[in-house]
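Asker: sequence and predicted model, in that order:
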Amino acid sequence: MRVVLLSILASLVFPFTNFGQTLDEVVKVGNRSFDTKDYYKAFRLYEKVLEYVGEGRYKGDWDSLYIKYRYAEAARQFNNYEAADSMYTVLCTESLGQNMDVYARSTFNLAQVKKSLAEEIFALNKTNMNRAVLEKARQLYQEFLDNNLRQHLKAFPASGKDDPEGLSPEDKLEFDKRAAKGIADCNAAIRAADENPGGIVLEKDTISRLSDVVNSEYSDLAPVLIGNELYFSSVKFPSGTTAHNRQSRTYSEVLKATFSGDGQGGLGAVLSLDTLAQSGLFNDGNDFSHTVHTAITHNGTWMYFSHCPQGSGESPSCKLYRRENKGGAWGDPEPMDSINADGANTAQPSISYDSQTGAQWLYFASDRKGTKGGLDIWRCQVNEADGSLAEPEHLSDVNSEWNDATPFYHALSDRLFFSSDRGSTFGLYDNFVWESCGSEKIARNLGLPYNSGFNDQYYFLTEGGERAFFSSDRPESTRFIDSLDACCQDIFTYPIDNSMELEIEVLGCNEENITSEAEIKIYDITICGCREKAKEYFEEKGRKFIEGTLVKQEDGSFKYIATVNRYHNYRIFASQEEFETGSANIALDCEYDGRKQAALPPIQLSPAFVDLTFVVHDKITELPLELEDYSLVFASEDAPAPEEVGKQTFRLFPKSNYTLNVKAEQSVYKPFTLLLDSVRLTKSCTDIIHVELEKRCEAPPALEGIAFFFDNDKPDRIRKSEWKTTNQRYNAALVDPYFAQWKDNNKKFNYLAFNLKPYVVNSWADLSGKVRFDELEGGRTDTLMNLITDNSQANLDRESLRYKVEKRPDGKFNITPDTTLVEGRIDRFFERDLKGDLERFDSLITYIKEYLETGSPVRVTMQAFCSVRVSGIISDYNAALAERRILCIRKTMEEALEEKWKGVSRAERQRYGKLIFLPPDAVSDKGAARIFPDPNLDPDKDEGGTYFLSAALDRRVQINKIEFGECGGDETSSTKTKTKNPGQP
């Protein structure tokens, strides 16, 4: 299984000293070195054999095309791209038709080589992509796909005499998959070339290679800076006599470089370079193993590292170990069995530390079960107290079906850096960043020149994000043999300017810019997390706030500008002697990427107090209400009642929230509630607030359904000949006699006496449709008078009188009242309906008066009802009586209003609305006679028409509708009175 331990773990020895070997034996050793990824040794061995092939002196068993292919591929694997390009170009001609396996592989690999060689680097900070070379690489990938070259692919022969079998279908499809990725990579690089025809030049954040004190002629990688100490891994190659052994040995060690400061927060000179002391298998150069990748917890107690043993002729296999720092010395290594997986590689650990929460996570790469591709990124939480690790978590959102490795999570910026050979890479491995900004989560290639056409890995950011490190085997890295433009990884670095200009404005009353008058203090709360107590925290710790500069703008206003750092959190305080101190927070997170300025929303200072003047007016007419016509009531949970400092002017405190309740004395206006919160109160030091009161669009429920009941033939006519006119008004003089309780003129008594009197009905036809059967207690079947069958009344509460209907032997029917029900209903008629509605009538007049005084008209529609004298017929007498009764109510209302307005000036009266009586609805006998026994059932028709309860209920005037002009903004809004059926309670 391929392990991305390093970009290259090459063994460097002088490869061929024993000329006693046969050439096939040399090929055999070369193949063994190639299989164990000792590509440089393999390259040298194949190179020596090819000298004999070129001279025609090779007579061995191997097809020379296979030897040339292995030579080219060994060169490519340790980055000797020029040699690989030359040989693959030859093979694409020589092998065509001769060895199609070699031809297919050469076409594919030459495309990969061309893609890497397309980057022309003039200097570390200037990169140019050669479009023609990229197009050639794309063409080769396309030829591989179009010509179905995967069909020719075979396993590499075990010996020169073997006839190798073809690759499995799955392995062949993997080549197509990588060819398609190569085309996508070329397309992305061509776009970058087209967008930057003059090349990509860095003016800031310039990349530099660390000095030769750190970077050796071999591979140096996996940098981690802690304070001024740089931990890194270095691949060491033996020298002296051991380098001439037939089987070379490589090993890796962890080193530490200590830097001086440069006086500006950066790195100075290297003061010392030390190899960490060997302890057990850690940095043991005497076995076939690699000690690489250093991760140290925030408290410096635990070190995690990869140990990758490599047996003779084997690929390295990696596990994680830890060491504990006791008394300044690192203890012996301990395997991390809780996360190491059998049969899998677990390597490349890195530690992330969240300064706000104290949480630490160990990120690592592994090809264990559950990965999407070759290597995937995993993480587990670290217990700093004992160095234990929690259950590993697979970062499925980050990982791809390719190799994803060398993870590093930067807690401050909330970004995960890693290297990958996934799509859209410029070289073999590119550095990527996984960003989770808002709802968008993407893996982004860091681009050129941070990536190159080679291997770029092990990206690392300092805690504050001001400096980056990475490893790369790009051409600027040191070569262990100057004549070879190949191998090895070096450590590169560049500063990152995370500084930004924070712009602050301070506003006072009426949003006036008072920045120049305010004292502004900025505190960095990134680490302390003290959002609310920042000022107290910093003063207690003796730390200074960040100072800025006042800058005058073109419009004459000022801004306070301070230099701050990206990915930090700040709390800003602004104060001025006439205002309360204000504050604001800002987090310069990923939303500010690529920006050099950040504008804080203006800090609105609250004045010490606010004087508000309230003007209350009618919403429709916009006429102000008099002070005595309404009341203002303030409520607050954390402030006393505001002081009235002037006419309708109150002093409020902006730190508190108030609720203002406005209630008009006139009930026609709806109450109004206004929230005066701290946001509204800080906009101005003084202000006039207009409160619009809205009129109701209907009468209060207590005044709905008023009916005016009249005694028989009342009100009186002016004279006998004028049926439709009357001088009587609906008042106590008219109603009291009807209500009188004296026995000699007690109408109530007379009604009781009449309605409790049994009577006889001559035939069943007179009862048809007016009775129903009801089951009474004791099982008796009785017949009752109709209890309402009218569907229009179905949803209304109803009352009725109960009568026993009994057929006599002579065929007639006795009608006998239920004494209890009849007495109760008649009593309610006089006490509730007659007297009660008369009392409510005065309240209705008061309400209409108040409404008219607002300047809006009121329109009234009435309807009169009459008792039935001839069943089912409304006579001319009934019609005239109805009109007289409506006139009585109209005049009563008009005169009542006049009485209430007595003494009001004509000019004031002209401002009032008009009371308008619309044509009345048609006279009706609807309702009562259908609910209660028909007066015509009484043999004494005239007496029944006077005293039967149904007749009394029919003698009424009812207000069907009241229309309120200009209500709610409409030309006319109305409320229909809930027509009260006389049978209702």
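Answerer: Alright, I've got the coordinates.

Asker: going forward, measure contacts between C-alpha atoms and count neighbours the same way
Answerer: OK.

Asker: tell me who's in contact with the nearest residue to residue 916 once chain neighbours are set aside.
Answerer: Ranked by Cα to Cα, 6 or more residues apart in numbering and with sequence neighbours excluded, the top spatial neighbour of residue 916 is residue 859, at 4.6 Å. Going by Cα atoms under 8 Å, 6 or more residues apart in numbering, residue 859 touches 915, 916, 917, 918, 962, 963, 964, 965.

Asker: can you do 6 Å?
Answerer: Counting by Cα atoms under 6 Å, 6 or more residues apart in numbering, residue 859 touches 916, 917, 962, 963.

Asker: secondary structure class for the third one?
Answerer: Three states are possible here, and by DSSP: H, G, I helix; E, B strand; the rest coil the one that applies to residue 962 is strand.

Asker: count residues in the vicinity of it, would you?
Answerer: 24 (other Cα atoms under 10 Å).

Asker: grab the nearest non-local neighbour of it.
Answerer: Nearest non-adjacent residue to residue 962 (Cα to Cα, 6+ apart): residue 860, at 4.7 Å.

Asker: ok so the one you found is a helix residue?
Answerer: No - going by three-state DSSP, the assignment for residue 860 is strand, not a helix.

Asker: all strands of the stretch 1-150 of the chain, in order?
Answerer: 119-123, 126-129 (DSSP state E, counting those that start in this stretch).

Asker: strands along the stretch 251-400 of the chain, start to end?
Answerer: Per DSSP E, counting those that start in this stretch, the stretch 251-400 of the chain carries strands over the ranges 251-261, 267-275, 289-296, 302-309, 319-326, 329-330, 334-335, 346-353, 360-366, 376-381, 393-394.

Asker: now what about stretch 406-424, what contacts it?
Answerer: 181, 185, 188, 348, 350, 352, 354, 402-405, 428-435, 457-458, 567.

Asker: just the terminal-to-terminal distance for that stretch.
Answerer: Start-to-end span of stretch 406-424 (Cα to Cα, to the nearest Å) is 18 Å.

Asker: picking that back up, from residue 66, how far off is the residue nearest to residue 916?
Answerer: From residue 859 over to residue 66 the distance is 109 Å, taken as Cα to Cα.

Asker: returning to what we had before: ok, of the contacts of residue 859, which come out buried?
Answerer: Buried subset of the contacts of residue 859 (neighbour count, 16 or more other Cα atoms under 10 Å): 962, 963.

Asker: alongside the first one, take a look at this:
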Amino acid sequence: MKRRLFSYLTLLLIIIFNSCGAEYNLKKAEKSLALGEYFNAAEHYRQAYRKVPTKDKKKRGDISLKMAQCYEKINATGKANSAYEKAFRYTSPGLDSELSYARQLLKAGAYKKAEGIFKDILDSVPGNKLAKNGLISAQKANEWKKAGSRYTVKKMSVFNSRRDDYSPMLLGDNYEYLYFSSTRNETQGDELNGITGTKSGDIFVSEKDDKGKWSQPEPVGGGLNSIEDEGACCFSPDSRTMYLTRCQTDANYPRYAQIVTSERSDAAWGKTNELNISKDSLSSYAHPAISPDGNWLYFTSDMPGGKGGLDIWRVRITAAGLGGVENLGEPINTAGNEEFPTFRPNGDLYFSSDGHPGLGGLDIYIAQGDSTAHYRLFHPGYPLNSQGDDFGMTFEGQHNRGFFCSNRGDARGYDHIYSFENPEIVQTIKGWVYEMEGYELPAAQVYIIGSDGTNKKVSVKGDGSFEMVAKTNVDYLFMATCKGYLNHKEEIHIGATEDSQEHVLQFPLASITAPVLIDNIFYEFDKANLTSESTKALDELVNLLNENPNVTIELSAHCDYKGSEDYNKQLSQRRAESVVNYLIAKGIAKDRLTPVGYGKDKPKTIKKKLTEKYKWLKENDVLTEEYIKKLSKEEQEICNQLNRRTEFIVLRTTYNLFDKDGQLKNPPKAKQKKFEENNKNGINISFEQ
């Protein structure tokens, strides 16, 4: 009798202990969930579930449901589906939970099972868009996988760790740097993130050498990384500003992701500054992307006014700051989640969504168009997309190749970086803007006009280059401009081709403030007569003056120190006049040209660029007779050749601009503002697989 009583008391104590333990874990779980610490919350729910008696079905079902929702947030798809199954076994969670479960089944590739649940949901709620698109996905995913595409993908072991590696972004004139986010052990701090169960992410970088080999990734130096969670970065068109996502840790408040910026000084990235996108401080702002023209910041947010879940928004970038937040609306945003916007340099917007028909989880989609035109959506198919989450595209210039990330095939739900390539015939135009006798001009801008209606302005990169995808059978005109320099124009016709091709254009800009050498001008020996070899250089000068019709120049000829001063001056004057006469014969107005022969009075001053060719010369050296006679005979002859030159310098930039009363002859006309009707209900969606 005593033994039986003891057993009952022991069992009662165990029940009481488990009940108290379950409540303790539930409180911890609810607190973690309120803070957005889904990993911690899932663990507390799991412990609470184990302590609840089997007969308490409702409580077990409620805990299982919350556990499933937490696992879903941290991409633990297998655990989420297992928890959903338990929840449905013990209770009836409702249509929203059924929908979430079916969407997780898509992510696991359990298409048949998902199909049945989507049909049941649509029987009850026929208009549910997520269920409709989910049903399409479940019924067609295997067909889409079988159809495949021209894409090839490869897992990049050099970038990947045993944790999350995601959101790659290429940078550099030759795309030799790959920045990405990682939660690997080398990140700062020692604590595990309550949201993910891993360390908080940092930005890492890998560099490609001349042989195409990528280095082992290292954390970005400077003040960029911190003990907080940094991820999903992008760069301004001039590569001087990094935009990235930061999620701060706070033990008492929910986690709201914010977009911050870092400025680059030389090769180092500085500490971050928060970017105030709106006055709404209770919404998350993440996954920044800068439009190719640099005028818009695109981002992901759950702020009010969206279509549901996470949406893609944009805000205009102006000299005065950010202003005018816009939701991209349909067809891009859905009742699901749209995240990770990024741009291909040709203007196509790439983003990931779990709300459109796809293979499961986040799929990558391509949106062509802009805010004043109808978007067309394209699904690039398998294997770029998979049943897992696929996102974070970055492109190697104009080519349809680069890197992205995916958690396909990873049972833990960790993201990894993959390469991709879609072979296609692409004609590109690459231009270089630089100073005559000098270096690249990173402050230059290029105006582009095409016979197909193209009309845009682009900024060059740090090396003075720009690149664009060209269309076939189109005539293009390019005008390079930079403050302090004359304009330069190039024209090109792009014909049809059977292979990808790159067309290279050069834009040497003449300084307005310094003498400009006219290279390859030749005269008959000891005479002023121009030789036929001079025609090309002279015709280029004609073009330059025609492109800059408000400019007048002094055309000067120079000699070396040999011969008498009077003779040299007379010869150089006649030579300058020969060039001017040629220009006049080609249609250049006489009063725009002033010929001057300086003889040996103005020896050449060495520019830095010339010291790369002649290592024994130094910048700002003046090639006087005294200086030259100290050199070797070979070096003396080179210096004399440099002194024997023809140059021009700009005198005025206002020629023929004003009438006799001092008024502009052709004042600019006020631009007529164009208004376009925004018909939100009239968007044409062309969704192709």
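Answerer: Thanks, I have the structure now. Predicted model, so just to flag it, every value in this text is computed and none were measured.

Asker: just so I know, which of the strands of the stretch 251-400 of the first structure lies nearest residue 950 of the first structure?
Answerer: Closest to residue 950 of the first structure of these is strand 393-394 (Cα to Cα; 86.2 Å).

Asker: the closest one vs the second structure, average offset?
Answerer: On superposition with the second structure, the mean distance recorded for strand 393-394 of the first structure (mean Cα distance after the TM-score superposition for the first structure) is 4.4 Å.

Asker: next SSE after that strand?
Answerer: Sequence order places strand 404-410 as the next helix or strand after strand 393-394 of the first structure, per DSSP states H and E.

Asker: what's that following strand aligned against in the second structure?
Answerer: Mapped onto the second structure with TM-score structural alignment as the criterion, strand 404-410 of the first structure occupies residues 338-344.

Asker: the closest residue to residue 34 of the second structure other than its chain neighbours: how many residues sit nearby?
Answerer: With sequence-adjacent residues excluded and distances taken as Cα to Cα, 6+ apart, residue 34 of the second structure is closest to residue 254, at 6.4 Å. Counted with other Cα under 10 Å, residues neighbouring residue 254 of the second structure total 17.

Asker: check whether residue 254 of the second structure really touches residue 35, as I assumed.
Answerer: Yes - using Cα atoms under 6 Å, residue 254 of the second structure is in contact with residue 35, at 3.9 Å.

Asker: the first structure: matching residues for stretch 637-644 of the second structure?
Answerer: Stretch 637-644 of the second structure maps onto no residues of the first structure, going by TM-score structural alignment.

Asker: same thing with stretch 579-594 of the second structure?
Answerer: Across the first structure, nothing matches stretch 579-594 of the second structure (TM-score structural alignment).

Asker: any idea how far residue 535 of the second structure lies from residue 579 of the second structure?
Answerer: 10 Å.

Asker: got it, and residue 251 of the second structure?
Answerer: Counting by Cα to Cα, the gap from residue 251 of the second structure to residue 579 of the second structure is 78 Å.

Asker: these two: which is more packed in?
Answerer: Taking other Cα under 10 Å, residue 251 of the second structure and residue 579 do not tie; residue 579 has more neighbours (23 against 11).

Asker: for the first structure, longest helix please?
Answerer: Counting by DSSP state H, the longest helix found in the first structure is helix 169-195.

Asker: buried ones in that one?
Answerer: Applying 16+ other Cα under 10 Å to helix 169-195 of the first structure flags 172, 175-176, 178-190, 192-193 as buried.

Asker: again with stretch 316-329 of the second structure
Answerer: So for stretch 316-329 of the second structure, counting by 16+ other Cα under 10 Å, buried means 316, 317, 322, 327, 328, 329.

Asker: nearest to residue 17 of the second structure among the residues you listed?
Answerer: Using Cα to Cα, residue 327 comes nearest to residue 17 of the second structure of those, at 51.6 Å.

Asker: could you find the closest non-adjacent residue to the closest one?
Answerer: Nearest to residue 327 of the second structure is residue 313, by Cα to Cα, 6+ apart, at 4.4 Å.

Asker: how near is that neighbour to residue 262 of the second structure?
Answerer: 21 Å.

Asker: between these two, who's got more neighbours?
Answerer: A count of neighbours by other Cα under 10 Å puts residue 313 above the other of residue 313 of the second structure and residue 262, at 24 against 20.

Asker: what sits against the alignment partner in the first structure of that one?
Answerer: Applying TM-score structural alignment, one finds that residue 313 of the second structure aligns to residue 378 in the first structure. Residue 378 of the first structure sits next to 363, 364, 393, 394, 395 when contact means Cα under 6 Å, 6+ apart.

Asker: then residue 200 of the second structure?
Answerer: Here residue 200 of the second structure is in contact with 183, 193, 229 (criterion: Cα under 6 Å, 6+ apart).

Asker: now do 7 Å
Answerer: 183, 192, 193, 227, 228, 229 (Cα atoms under 7 Å, 6 or more residues apart in numbering).

Asker: which of these map to contacts in the first structure?
Answerer: Compared against the first structure with both residues aligned by TM-score structural alignment, their matches' Cα atoms under 7 Å, the contacts of residue 200 of the second structure retain 183, 227, 228, 229.

Asker: the equivalent of the first one over in the first structure: what's its closest spatial neighbour, skipping adjacent residues?
Answerer: Same thing as residue 183 of the second structure. Mapped onto the first structure by TM-score structural alignment, residue 183 of the second structure lines up with residue 235. Sequence neighbours aside, residue 252 is the residue nearest to residue 235 of the first structure in space, at 4.2 Å (criterion: Cα to Cα, 6+ apart).

Asker: what residue of the second structure matches up with the one you found?
Answerer: So, by TM-score structural alignment, residue 252 of the first structure is matched to residue 201.

Asker: I'd say its match and residue 180 touch.
Answerer: No - checked against Cα atoms under 7 Å, the pair residue 201 of the second structure and residue 180 is beyond contact range at 9.8 Å.

Asker: residue contacts, the residue lying closest to residue 91 of the second structure once chain neighbours are set aside?
Answerer: Distance criterion Cα to Cα, 6+ apart; nearest residue to residue 91 of the second structure, sequence neighbours excluded, is residue 61 at 5.4 Å. With contact set as Cα under 7 Å, 6+ apart, residue 61 of the second structure has these partners: 86, 87, 90, 91.

Asker: could you rerun that using 10 Å?
Answerer: Residue 61 of the second structure makes contacts with 49, 67, 83-93, as judged by Cα atoms under 10 Å, 6 or more residues apart in numbering.
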